[in-house]
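>>> the sequence and its predicted three-dimensional model are supplied below.
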Amino acid sequence: MRILHTSDWHVGKVLKGRDRREEHRRVLAQVIEIAQAERPDLVIVAGDLYDTAAPTAEATKLVTRALSALRRTGARVVAIGGNHDNGQALDALRPWADAAGIELRGSFDNPRDLLIEGTTEGGERWRLVALPFLSQRYAVRAVEMYDLTEAESNQTYADLIARLIGKLSEPFTEPGVVNLITSHLTMVGASTGGGEREAHTIMGYAVPATVFPQNTHYVALGHLHRSQRVIAPCPVRYSGSPLAIDFGEEENVCSVAIVDVGVDKAAQVRDVPVTSALTLRTVRGTLEQLATVNLPEAWLRVLVREAPRPGLREDVQELLPNALEVRIDPDMLPDRTGARAAERSGRSPRELFGDYLDSRGNAEEGVRELFDELYDEVSSNQ
């Protein structure tokens, strides 16, 4: 059988204040084109369909239309909730999903519902354990978290995930069936993509690859935005995000995974690039050097090698209209971290703000006086 594995769409993502709706339309259209060309039996979307737990109506329309279009290719479609998704809100879409022939799993309300079975047109049977993202706070009861050390709490979460997978995968012992798992997890030893939500990728959420049974034919993961294989007792892979979510991901190769696997055939994976989104690039230099940059098809993070001054950001954006973030190059700033920490002790907000301006070399007339006015106004209101 053939699987198209994708994840971490993050529809609704705003990058430094810039709406990326049109990019998401193009990216998902390309994913659909890949599905039409590759003719998979099964499409797996391994979580984070949305960037926020409260997606807009436009974002919901884009995601539901994309899932419907993937279903119209003839493939079974399974999508699970990620840490950015609202699991209960996804479950509320189940009547629509069921009518459209789409398997949508947002939360753990009914664990028996997390085992999905099917048969390909060629008659090959498959079985999929579909595990949405599970919060550590939900998985490990509050009283246990207070009584446990950090290491014990981390291990408790990993043990719970292992028990869940072990229980749901008990039918994997039946011969003649392709055994599959999809989940939204951080695996020990895997590399982050650069734009993930840090609170949900720290060690408290990391689980070892040994949670997956050896008789699993393929594990389709979401959560980490970099396409990668994970060393495990069975084939385990992150598909990565089909577009770079933030500037920390500018070196990632955006793609979806095409997997050919059978009962007696080891999983063979091909990454198919997705190139419809604008690239993200970091450039640095003086204004004179930045004037030579020619990257019209990229969103830019600009590190300016100039002394701070009023109007510098506007000058950069006049040269580079696609500059979403403009900062002074950190190499241009003095490293006074330790000294400043000692100096801050017992100092007033006015003095601390003055220290900040001094550290940035900002001597614009009136800034200190304006801060004093604002501080007095806030203090009076309080």
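Done, it's in. Values in this document were obtained by computation on a predicted structure and should not be read as measured data.
>>> for the rest of this, base every contact and every neighbour count on C-alpha atoms.
Fine.
>>> what segments of the stretch 151-300 of the chain are strands?
Using DSSP state E, counting those that start in this stretch, the strands of the stretch 151-300 of the chain run over residues 177-184, 186-187, 206-207, 218-222, 228-230, 236-238, 255-262, 265-273, 279-285, 298-304.
>>> name the residues of the fifth one that are buried.
When burial is assessed from 16 or more other Cα atoms under 10 Å, strand 228-230 yields the following buried residues: 228, 230.
>>> how far does that strand sit from the chain's center?
Averaging C-alpha positions (Cα atoms, centre = their mean, to the nearest Å) puts strand 228-230 16 Å from its chain's average.
>>> now do the fourth one
On the basis of Cα atoms, centre = their mean, the separation between the geometric centre of strand 218-222 and that of its chain is 15 Å.
>>> not counting that strand itself, show me its contacts.
Strand 218-222 is contacted from outside by 5-8, 44-48, 82, 179-185, 234-240, 261, 267, using Cα atoms under 8 Å, 6 or more residues apart in numbering.
>>> most neighbours per residue, which of the strands of the stretch 151-300 of the chain?
When the strands of the stretch 151-300 of the chain are scored by mean count of other Cα atoms under 10 Å, the highest mean neighbour count falls to strand 218-222 (a mean of 28).
>>> helices of the stretch 251-382 of the chain, start to end?
Listed in chain order, the helices of the stretch 251-382 of the chain (DSSP state H, counting those that start in this stretch) span 287-290, 312-319, 337-344, 349-360, 367-381.
>>> comparison target, given below:
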Amino acid sequence: MRILHTSDWHIGRSFHGHSTLDALRGVLERLADQVRENDVDVVIVAGDVFDSAAPAAACYSLLTDTLAALSASGAQIIVTSGNHDSAARLGFQAALLRDGIHVVTDPLTVGIPITIADAHGPVHFYGIPFLEPALVRHLWPDAGLRSQHATIAHAMGLVRADLEARGGRSVAIAHCFAAGVEATAGVEREIRQGSLDVVALSAFDGPDYVALGHIHGRQQLSDRVRYAGAPLHYSFGEGDKPRGSWLVDLDADGLSSVTWLDLPVPRSLKTLRGTLDELLTDERFTDSEQAWVCAQYTDATPQLDPMRRLQARYPFCATVMHTPEGRRADDGLTYSRRVRAARSDAELVDAFLIHVREGEGASEHEARIVRDVIDERSLAEARA
């Protein structure tokens, strides 16, 4: 049996205020082509189909079109809900879907497989929707579910118990943060914000393959436990990570091989660093002019209207950051001491600029403007 493992489509997510629907549509169309070209039997979508619990109408249209294209290729499809999905909205018409499309959102179905046969016999697919411990512990009151690890471990215990009774080959599908993930793998927003709840790798013992979602970068935790990551780049931190899916082959004895299928990147992501003048003129940045750009300008002081100026060269500049290189040496003087030491209005202005610009006083051009303004004021006072 040939399986394609994908996840974290996040239909409806924006990228720094820009819609990603058209780009994602093109990528998912290519994924459907790959399913057909590689004679895939089963497509797994391991959670976070949508980016929010209440997606816009256009998001449902994209999901419908993609599922139809995948189904038309002859593959069966198994979709589980992630933490971004509303299980109710994603699964409300699961019973009405065409044959071969399975949507798993009900925690009470954990341990009940979707069984699909090939020439070697049945393969049992155990879908585990995202299980928030606080929301599901009442379903298993004796299990003491206080963490994601405890919850997934309990769910996998149900899977193993059913599998022991049935026998045969099996695949588990879950949406969680598993131990061993690299810190730079494209970590979900909630994890980066501190809600880290790690599931030990041993929790996934048993099945021939474990298809995980939740991490946006490709990860191989073992030969049989993997993340496919998201099909699009959703942050600049993911910019150097490949996009794609895992092509998993099962033979009569279980896992046979796993290979990576690349997906196209509609627009590359580049993080550029230099002074604002360098970013606007330097030829070494020419190949980034049509990329999504995160511009980090290193001038000592904030510059005027940097986004507008940068977008003249980089029309897809999405974010601008002021990241000055180093800090000027502290001379130990407080602002009040500088003010008291000023012997003229020009020195008083310079003391203020040093205070608010991290040690940088007036430039030669600025000092000339200050002198002109002071001279004009003195002349006006003399005439009065």
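Right, received. Where do you want to start? Because the structure is predicted, anything quoted here is derived from the model rather than measured.
>>> turn the helices of the stretch 251-382 of the first structure into CSV, columns for distance to residue 274 of the first structure and mean neighbour count.
Below are those laid out as CSV (distance: least, Cα to Cα, whole Å; neighbours: other Cα atoms under 10 Å):
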stretch, distance to residue 274 of the first structure, mean neighbour count
helix 287-290, 29, 14
helix 312-319, 28, 15
helix 337-344, 42, 10
helix 349-360, 40, 14
helix 367-381, 46, 12
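>>> make TSV from those helices and add distance to residue 1 of the first structure to it.
Listed next are the helices of the stretch 251-382 of the first structure as TSV, based on distance: least, Cα to Cα, whole Å:
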stretch	distance to residue 1 of the first structure
helix 287-290	50
helix 312-319	50
helix 337-344	57
helix 349-360	59
helix 367-381	64
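>>> want to try a markdown table for the strands of the stretch 151-300 of the first structure, with distance to residue 92 of the first structure as columns?
What follows is the strands of the stretch 151-300 of the first structure, written out as a markdown table (distance: least, Cα to Cα, whole Å):
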| stretch | distance to residue 92 of the first structure |
| --- | --- |
| strand 177-184 | 20 |
| strand 186-187 | 26 |
| strand 206-207 | 29 |
| strand 218-222 | 22 |
| strand 228-230 | 32 |
| strand 236-238 | 27 |
| strand 255-262 | 27 |
| strand 265-273 | 32 |
| strand 279-285 | 35 |
| strand 298-304 | 36 |
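>>> quick one: closest of these to residue 321 of the first structure.
Residue 321 of the first structure sits nearest to strand 298-304 of all those, at 8.9 Å, using Cα to Cα.
>>> that closest one - contacts with which helices or strands?
Judged by 3 or more Cα pairs under 8 Å, 6 or more residues apart in numbering; DSSP states H and E, the packing partners of strand 298-304 of the first structure are strand 279-285, strand 323-328.
>>> mind putting the ones you listed in a markdown table, distance to residue 192 of the first structure included?
Shown next, in a markdown table, are these (distance: least, Cα to Cα, whole Å):
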| stretch | distance to residue 192 of the first structure |
| --- | --- |
| strand 279-285 | 17 |
| strand 323-328 | 22 |
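>>> if we can go back for a sec, quick one, which of the helices of the stretch 251-382 of the first structure gets closest to residue 251 of the first structure.
The nearest among those, by Cα to Cα, is helix 287-290 at 20.6 Å.
>>> against which helices or strands is that closest one packed?
If you count contacts as 3+ Cα pairs under 8 Å, 6+ apart, helix 287-290 of the first structure packs onto helix 312-319.
>>> quick one: the helix it packs on aligns where in the second structure?
Mapped onto the second structure using TM-score structural alignment, helix 312-319 of the first structure covers residues 306-313.
>>> which one of the helices and strands packed on strand 298-304 of the first structure lies closest to residue 193 of the first structure?
Among these, if distance is taken as Cα to Cα, the winner is strand 279-285, at 13.4 Å.
>>> quick one, what contacts residue 169 of the first structure?
Applying Cα under 8 Å, 6+ apart, we find residue 169 of the first structure in contact with 129, 213.
>>> how about it, what's its match in the second structure?
Using TM-score structural alignment, residue 169 of the first structure pairs with residue 160 in the second structure.
>>> ok, that match to residue 180 of the second structure distance?
Distance of residue 160 of the second structure to residue 180 of the second structure, given as Cα to Cα, to the nearest Å: 22 Å.
>>> just residue 230 of the second structure next, same as before
Going from residue 230 of the second structure to residue 180 of the second structure by Cα to Cα gives 18 Å.
>>> what about the corresponding residue of the second structure for residue 275 of the first structure, neighbour count?
When the second structure is aligned by TM-score structural alignment, residue 275 of the first structure is paired with residue 264. When neighbours are counted by other Cα atoms under 10 Å, residue 264 of the second structure registers 18.
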